[in-house]
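Colleague: Coordinates for the following, if possible.
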Amino acid sequence: MSYNEKPRVPRRKRTVPELPDGFVSRPRLLNALDRAAPEAATMVCAPAGSGKTLVLAEWLRSGGLGSAAWLSLDAADNNVHRFRSGLLDALAPAAPGLHDFDADSPSFLADLVDALDTLPEPLRLVLDDVHELVATEPLRDVEQLLRLRPRGLRLVLSTRWDPPLPLARLRLSGRLADLRSEQLQFRPDEAAALLTAEGVTIGPEQVDRLVTRTEGWASGLRLAAETLKGGAEFTGADPTVSAYLVDEVLAPLSEEERQFLREISVCESVSASLATALSGRADAGEVLTHLEHRTAMLFRTGAGRRIYRLHTLLRAHLLTDLMLRTPRQVPALHRRAAEWLRARHQAGDAVSHALEAGDAALVADLLRRHALDLLLAGEHDVLRRARAALSDEVVGDDPWLALTGALEYLDAARPGAARAQVTLAERAWPREPSRELHALRGLVDSRFAHAAGALEGDIDAVAEQGSALSAMTLLESGQALLAAGRAVEARRPVESALAFARAHGHGHLEQQCLTALAGVAAATGDFRAMAALAHDADQLAETHGWRDTVAGAKTSLLLACGALLRADASACLAQIDRVTGVLATTDALGQAGLTLLTATLEGTARFDGGQRSAGLRRMTDARLAEGPAPLPDGVVALAAVCEHDAATRLGRGETARDVLTWARERIPSAAEILLIRAGTQVVLGRDGHARNLLRPLLDGAVDPVLTWTPVTAWLLEAEIALRCGEDVRARRAVAKALGPAERLGVLRPLVTAAPEVLDLALLDVPGGHRFTTDLRQARAVRGRQPDAVALTERERTVLRLLPTVRSLDEIAGDLMVSPNTVKTHVRALYRKLGVGSRREAVRSAVRRGLVDS
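Modeller: Predicted structure coming up:
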């Protein structure tokens, strides 16, 4: 059949499609097409509605890389004569000699390849909708073009699924490049541009949610835009989406295949074995493979690519369709999935399906066996939903269920709810509890005691070794020892729990162990290790979405502490913001002193950052709110030292005295008591008395609670020496401070020291050293802070009235004292602030934080 006798092909089939109004260009896809090797063909494979045709149309219309040809295929092209006629029509404008070709000639392909080899410039040919080809002869022609690779031809195949061609061999030899659905998915910025072009403007978070819900599917986004323009919320189960999926994705499938997809849609992902359990089909694996190629909306995922996942929108449609067609089948399928998953120790997913099945007995049985594993794995949402599905009667009949519930509530810092679970357990307590039940009760009691600060660190761990309960007991033992001030002993049990967590893939337990080990490092003065361990714990929390949990808050507290010791107030406050967010939704952080610790870190960081009055107020309010419950010595020492220092610098003598009294009641023999008292004497100018107080601390005769307290003490000694003109003694004291400060990795005591002491320290540290660089940077960020000022209570009262418009006589009347008394106080204020006028006094007081701005 000659060219003039061949079937005529409609012009629209061989014309590059026009780009519609509002088309959104995606340069990254054009670049991907351009980057393919000139000798390689390209296959663009993605589901219907992914934007394949328009991307390729833009690529051809963008110019460059030679001339272009286009052929849209349909079912009629399974007739080889029609296919070849279309091919010749598409290529003829670039190769006029093709007019003389005989489509029936045995040498048709060879002649065509020879003709294309002689083209003066490259020719890009797009065969669109190759999935329409099912007949042997046209597919053989395409295969020959791929195999023979004419030098003048750049062939691009566009298809909804992989055609039956030797693609693997072509890929292996580097003769086939791929552009698949994952690359064609719209990214958030592209989706925002598409929505804007469709007349829809929404915020970035809404765009992100829409991209997640549609998986970046172009048609899904356009259908969503139509829904949003109508004022409705896009759920993914919209009638327009369903109609599109039925017409474009499901219509080519048989009813048996559609039913198979409906049945597996109850699961987010399936293996061949799970699909067999759901559908009852022994050939489920083969069906999955077939449908993966046939729909391109069923994807392989996971290690070894043995797991299949339906596109989110397709799964939503199928599940809705299943519930409408056979509503009774849905719970039965969920129950089958739960049993299959339970047999394979996938407890979290098994519980989720048991809940969907509405099978409370199955949920209870799964929790009985797996609640601790789920808790250690961080499956908090599954546990919450499961608990909500169980009545008090079910839980009350089973002390194990009740006690595991208590642990869950304690983990979420809900002690009241945990107590209620313990009460249920006590009512059903057996006369002869098993070893494991007894161990579980011991763990729960220990957690309560730990939270109340009444634990000495010794726990009777009687659980079976190598069990989830044993691992939890080890962690609790380590945390209790740490809280009791026995940090060195705490390391071993926590490390054992960490090994168990990593061996069994219990990520949440791993995060908790890393946080506990960071606490051990902090207690032993290894703040670099603390920062590294807390960072690792935080990475786990970020990966799994645990930052907003109690465990995540404890990790953030350690990171905040590390930032404060590095004199990085802004980083400290960023971590504290996370902690306060958790505190707002829980009874407490589930451990004595953590609320006070949070307030101390926040208040100190605010003070260091310039919010001096607000920072001190935050610390004072938190201390006053603390009840009589015992507190860890470390928390007491940190709170006392930080609040007293702030109060002293702001001249709040009464607050400073209150802090000292509070600390003496709790840590009477700690070195920090001497440090606080010495600091007060330095501000009052009583250097001799201050030195007498510091001497036992500097000689090592008293033990500090905070490992950096000796650093602060030596810096205070240096300040006294400089004031006394003892420069050599001052330099010796600074050297004594620099050694442990560098070893510990703490900068704040140096940065907050008297300016002249810090200047001396910067002269004495070796140049080019990392510690030196960090110290200089921290000093530059903080700036030179004003000296502390010792004010009497009456002077502070007068100072608070100076910013008002009242005269000194009026102030005297308000205070019921003589004008001369007020003038005496004002002169004292001027002298102490180093100013000469009322306006300068107010400015200096605001800068120092003595009055609010």
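
Colleague: CA only for contacts and neighbour counts going forward, please
Modeller: OK.

Colleague: how far away is residue 497 from residue 46?
Modeller: From residue 497 across to residue 46, the span is 47 Å (CA to CA, to the nearest Å).

Colleague: next SSE after the host helix or strand of residue 731?
Modeller: Residue 731 belongs to helix 727-744 when assigned by DSSP states H and E. Later in the chain than helix 727-744, the nearest helix or strand by DSSP H and E is helix 748-751.

Colleague: any chance you could map the helices in the stretch 401-550 of the chain?
Modeller: Along the stretch 401-550 of the chain, the segments classed as helices by DSSP state H, counting those that start in this stretch run 415-427, 435-452, 468-483, 487-504, 507-523, 527-544, 550-565.

Colleague: so which of those helices gets nearest residue 132?
Modeller: Within those, the stretch nearest residue 132 is helix 527-544; the backing value is 42.8 Å (CA to CA).

Colleague: Tell me the spacing between the residue most central in space within the chain and residue 161.
Modeller: Central residue of the chain (CA atoms, centre = their mean): residue 542, 2.7 Å from the mean position. The gap separating residue 542 from residue 161 is 36 Å, by CA to CA.

Colleague: do residue 395 as well
Modeller: For residue 395, the distance to residue 161 - CA to CA - is 51 Å.

Colleague: Which one's more surrounded, those two?
Modeller: residue 161 (23 against 20; other CA atoms under 10 Å).

Colleague: okay, now the residue nearest to the more buried one when sequence neighbours are not counted: neighbour count?
Modeller: Nearest residue to residue 161 in three dimensions, chain neighbours excluded: residue 293, at 5.0 Å (CA to CA, 6 or more residues apart in numbering). Residue 293 has 18 neighbours, counted by other CA under 10 Å.

Colleague: tell me which residues in the helix or strand that contains residue 293 are buried?
Modeller: Using DSSP H and E, residue 293 sits in helix 284-295. Neighbour-count burial for helix 284-295, counted by 16 or more other CA atoms under 10 Å, picks out 284, 285, 287, 288, 291, 292, 293, 294, 295.

Colleague: what ranges do the strands span in the stretch 251-400 of the chain?
Modeller: 298-301, 307-310 (DSSP state E, counting those that start in this stretch).

Colleague: quick one more, to check against the first:
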Amino acid sequence: MTVQPHRDLYVLLDGVVAGAVPGRVLLCAPAGTGKTALLGDWLAGPGGNERPAVAWVTLDAADDDPEVLEAGLGAALRCLVSLVLPDTNLQDVSVLDCLRSVRESGRSAVLVLDDAHVLTAPESLRKLACLLDAAPPNMTVILAARNPPELPWVKYIADGSLTVIGWEDLALDRDAAAAIFAENRCELSTQELDAVLELTAGWAVPLRVAAIRISAVGDVPSGVGDVLRYPQPLSDYVVGETVSALPDHLLRFVESTSIVDRFSPELAACLDDANVDLALAERERFCVPIQRFTSADGLTYAWHPLLRAHVRSKLRVTDPDRLARLHAAAGSWFAGSRQPIAAVEHLLAAGDDLAIVDFVYSHGVTAVFDGQGAAILELLGERHSDKRGVRLVRSLEALERNYADAARAHHSTAFAADVVALRPEIAKAFAAALGVEIAVLSGQPMPTDGDVLSDLQIATGIADLDCYVTIQRAAVCMFTRDLIGSERLLRQALAFADIGAHPRLVLRCLARLSIVAGIRGDLVTMTTRAEHALQYAVDHAQLDRIDAFQCVAAVCMDRYLRCEGLPDDSPVYALVFGPGLHQRPDGTTAPVSGGHAEVAFAILEARRSPIPTVDDADAVGRSLIGMLTRGAQAGLSNTFVTPAVAVLLDAGRPAFAGEVVDTAHRVFGENPDVRVARAMISVAQGDSASARDLLDSVLEASEFLHPPLGVRASMLSAVVAHRENRSAEAALAVRRALELAEPNGIVSPFVDSAGDAAELLAGLPPGADHTRAFLDHVQAKLVESNEGRNPGLTRSEKVILAELRTGKPLRAIAQQLHLSLNTVRTHTRNVYRKLDASSRAEALEVAARRRLL
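Modeller: Next up is the predicted model:
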């Protein structure tokens, strides 16, 4: 059997021997870790006469007699003297005389006392301590032991003479382990070798036993699987001896804490009533192998994997009830520490179905929002899939993936499943809240029957669940137009943040408050709240949540309404163009950012250029139709219809705009947004009469008009009146549009009708309904946002432009229009100047490119 070298330890020991002070080495590790092999290989190394003189004593129980020990030490020291001073007369030489002779020789000497743990008698330990204290500077005493003898170790540590080598230092590395398996004709893959190393932690004898077992099986993968599944043959010899030597209270502590892979002092105290610090200190005295891990959460411990396997196996046979209780206690502790995966693993091991159901209701919401819902559901598997709480958690997990159909399926079957819960009212509140969110996501009517509303009033005492339920109560109010009640409930839900509600839920409260302000028509507050929510999302690592994207969408729509773009280096811009699609089980896809955000992002992208490209405009139309068909909510989704139609008309896509309006009609009916969108298409097609009828039906109705829609309807009404030469009505309508637009800084409806707006606003004096500053701002945006696309051509100049396209000479145009030739020439020069053209052909080319014809 080849000994695997520890060259780093050889260097360490060489340094101790060469030191200027007496060397004291404690080589302390359990059986089978390679203590004796290490020392033998080191002492047999190359070096010739430069190697130290060595005396080796293997102690046994008889040496615990002080007289026997003294005789044995004397014989060993006389052997050393004979090596360093060959001509010395050793008859009747005392131990002190031997030590004096070693000093005088000047040659390095090593005295190895193997199995020093057998020395327990006080007088024997005193004699050993005297030897250590009297050793000369050129002598090193090495004690190899399974646990440290009771010697004054603190004194040796303090004077810097003690070197300690533990089991971790003796652990074999990957190369050494691979060599052992190769020696036994086993070629393990990287993954197989890692698995065996993880189990043995490099413990030499278990590694050799594993190599022998795998070699005997013949098939390496099967042999490795057998070793990993049934490690007891590896652990019984090397661990059994360690465990059998422990006092009862320490053994109980080891058993209790072995049911977890790692334990903190707090978890250990939960599993065992022993003093944790004292137990760990006593563990040192008995040299029970332990691993230490330092992380941001503090120091944790883990017993050696083989020790854990050994103790767990023993408990499983001798005291299964205690094992179940320990797993249940560990599951409860991990649940309270927000480590749901570990909690479920231990609760499953405990086999308590009621505890699992209670965990699902008490911690399932938090686990899903922590991103661990799928992993927990996989652990629970089919065995617990029929439980109502598990199905409700599946529904919430589907909602988090924006998959309303799957959420509805799990939610509906949960009512047919068995209800086993410590508090049934929790199940009612959770189910009712999920039903509301499913309706929100899928665009279904809000559930408003008495039982649902009653269940949404239940207080569960679980911060995350109470916050979630309150948010869904607010959603019912929001989409049934009780905006005051919705805002009040959302503020109540925010209060749960003070008692530890999940940041995901706090973000949702902030996002919904922004949406309520937007539905109410207070766009300034909407944007302010959205920006505050986004900062919260940044601070709490929640930017990947759909609520953050909804806030980005609010900011985007605010920028669109104000005709302001997003800088490329804006963090909001990065969010707009960062998310992609996620695939559903049926192969279809949905935007990660959610439907509303996808539409808002597409509109903002299309508006980055003065004239939207066909591709950008079509992306707006597709995203809106997708959102409307996947799950639109009246009061929110409808606000995107007219901005999307404006983009499509601007890009010369009236047919697609009509398709969008038809889809919106199927979803919302002939509501104001649909009628105004139809009027936009009619205006673009020159059908003023149809547009007038549609707009009058909107403006004369008593129902609330969202501010951007009210501004657009008034502005379109002004355009229609202007084209029909009803100047007074046009002026009144444009004033009404300015009055509605100014409080929220709405500009886009004016820009979307820029050619007509330029004429309507030109020379318009300020009135009580709007300020000069806002009027100037709108006029500046007409120029800035359109870059001459609608360059303020007057009605007469537009007529001349249209006639220029016929190819007629100016004189013929003048005769046809009953104008003087000079007047036609003046209008033509103005058209050329405003289009930055120098000829008729160039003017017509520019006008065609800018869609002025």
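
Colleague: The residue nearest to residue 161 of the first structure maps to what in the second structure?
Modeller: Superposed on the second structure with TM-score structural alignment, residue 293 of the first structure falls opposite residue 285.

Colleague: Same check on residue 84 of the first structure?
Modeller: Looks like residue 84 of the first structure aligns to residue 73 there (TM-score structural alignment).

Colleague: What of residue 124 of the first structure?
Modeller: Taking TM-score structural alignment, residue 124 of the first structure has residue 110 as its aligned residue in the second structure.

Colleague: wait, doesn't that match sit right on residue 136?
Modeller: No: counting by CA atoms under 8 Å, residue 110 of the second structure does not reach residue 136; the two are 11.0 Å apart.

Colleague: picking up where we left off before, and the match of residue 124 of the first structure, that one's in a helix?
Modeller: No: counting by DSSP: H, G, I helix; E, B strand; the rest coil, residue 110 of the second structure falls outside a helix, being strand.

Colleague: Now tabulate the buried residues of helix 284-295 of the first structure in TSV and tack on distance to residue 105 of the first structure.
Modeller: Shown next, in TSV, are these (distance: CA to CA, whole Å):
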residue	distance to residue 105 of the first structure
284	44
285	43
287	39
288	40
291	37
292	37
293	33
294	33
295	36
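
Colleague: tell me which of the residues you listed is nearest to residue 75 of the first structure?
Modeller: Ranked by distance to residue 75 of the first structure (CA to CA), the buried residues of helix 284-295 of the first structure are led by residue 294 at 15.6 Å.

Colleague: residues contacting the closest one?
Modeller: If a contact means CA atoms under 8 Å, 6 or more residues apart in numbering, then residue 294 of the first structure has 160, 161, 162 as its contacts.

Colleague: Trace the first one over to the second structure, please.
Modeller: Under the alignment by TM-score structural alignment, residue 160 of the first structure pairs with residue 146 in the second structure.

Colleague: which ones are touching its match?
Modeller: Shown in contact with residue 146 of the second structure (CA under 8 Å, 6+ apart): 28, 29, 30, 31, 115, 116, 117, 286, 287.

Colleague: can we see that at 10 Å?
Modeller: Taking CA atoms under 10 Å, 6 or more residues apart in numbering, we find residue 146 of the second structure in contact with 27-33, 35, 114-118, 166-167, 242, 285-288.

Colleague: thinking again about what came up before, can you get me a residue count around the match of residue 84 of the first structure?
Modeller: 22.

Colleague: and if you look at the one 5 residues further on?
Modeller: When neighbours are counted by other CA under 10 Å, residue 78 of the second structure registers 25.

Colleague: Dump the contacts of residue 294 of the first structure into TSV; add distance to residue 569 of the first structure and secondary structure as well.
Modeller: Below are the contacts of residue 294 of the first structure laid out as TSV (distance: CA to CA, whole Å; DSSP: H, G, I helix; E, B strand; the rest coil):
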residue	distance to residue 569 of the first structure	secondary structure
160	55	coil
161	56	coil
162	57	coil
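
Colleague: Return the distance of the match of residue 124 of the first structure relative to residue 55 of the second structure.
Modeller: 6 Å.

Colleague: Identify the contacts common to those two.
Modeller: 77, 80, 141.

Colleague: For these, which single residue is the most surrounded?
Modeller: Within those, neighbour counts (other CA under 10 Å) peak at residue 77, which reaches 27 neighbours.

Colleague: So for it, what's the nearest residue that isn't a sequence neighbour?
Modeller: In space, and not counting its chain neighbours, residue 77 of the second structure is closest to residue 98: 6.0 Å by CA to CA, 6+ apart.

Colleague: Give me the aligned partner of residue 200 of the first structure over in the second structure.
Modeller: That one, residue 200 of the first structure, aligns with residue 186 by TM-score structural alignment.

Colleague: what residues are up against its match?
Modeller: Counting by CA under 10 Å, 6+ apart, residue 186 of the second structure makes contact with 178, 179, 180, 211, 212, 214, 215, 216, 218, 219, 220, 223.

Colleague: tell me which of these are still there in the first structure?
Modeller: Shared with the first structure under both residues aligned by TM-score structural alignment, their matches' CA atoms under 10 Å, the contacts from the contacts of residue 186 of the second structure are 178, 179, 180, 211, 212, 214, 215.

Colleague: how about those in a markdown table, adding secondary structure?
Modeller: Shown next, in a markdown table, are these (three-state DSSP):
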| residue | secondary structure |
| --- | --- |
| 178 | helix |
| 179 | helix |
| 180 | helix |
| 211 | helix |
| 212 | helix |
| 214 | helix |
| 215 | helix |
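
Colleague: which of these tops the neighbour count?
Modeller: residue 211 (27 neighbours).

Colleague: what residues are up against the alignment partner in the first structure of it?
Modeller: Aligning on TM-score structural alignment places residue 211 of the second structure opposite residue 225 in the first structure. Going by CA under 10 Å, 6+ apart, residue 225 of the first structure touches 194-201, 210, 219, 231, 233-234.

Colleague: mind redoing it with 8 Å?
Modeller: Contacts of residue 225 of the first structure (CA under 8 Å, 6+ apart): 195, 198, 199, 200.

Colleague: where do the strands sit along the second structure?
Modeller: 23-28, 53-58, 109-114, 139-145, 162-165, 290-295, 298-303, 581-583, 589-591 (DSSP state E).

Colleague: For residue 830 of the second structure, find the nearest of those strands.
Modeller: Residue 830 of the second structure lies closest to strand 589-591 among the strands of the second structure, at 48.1 Å (CA to CA).
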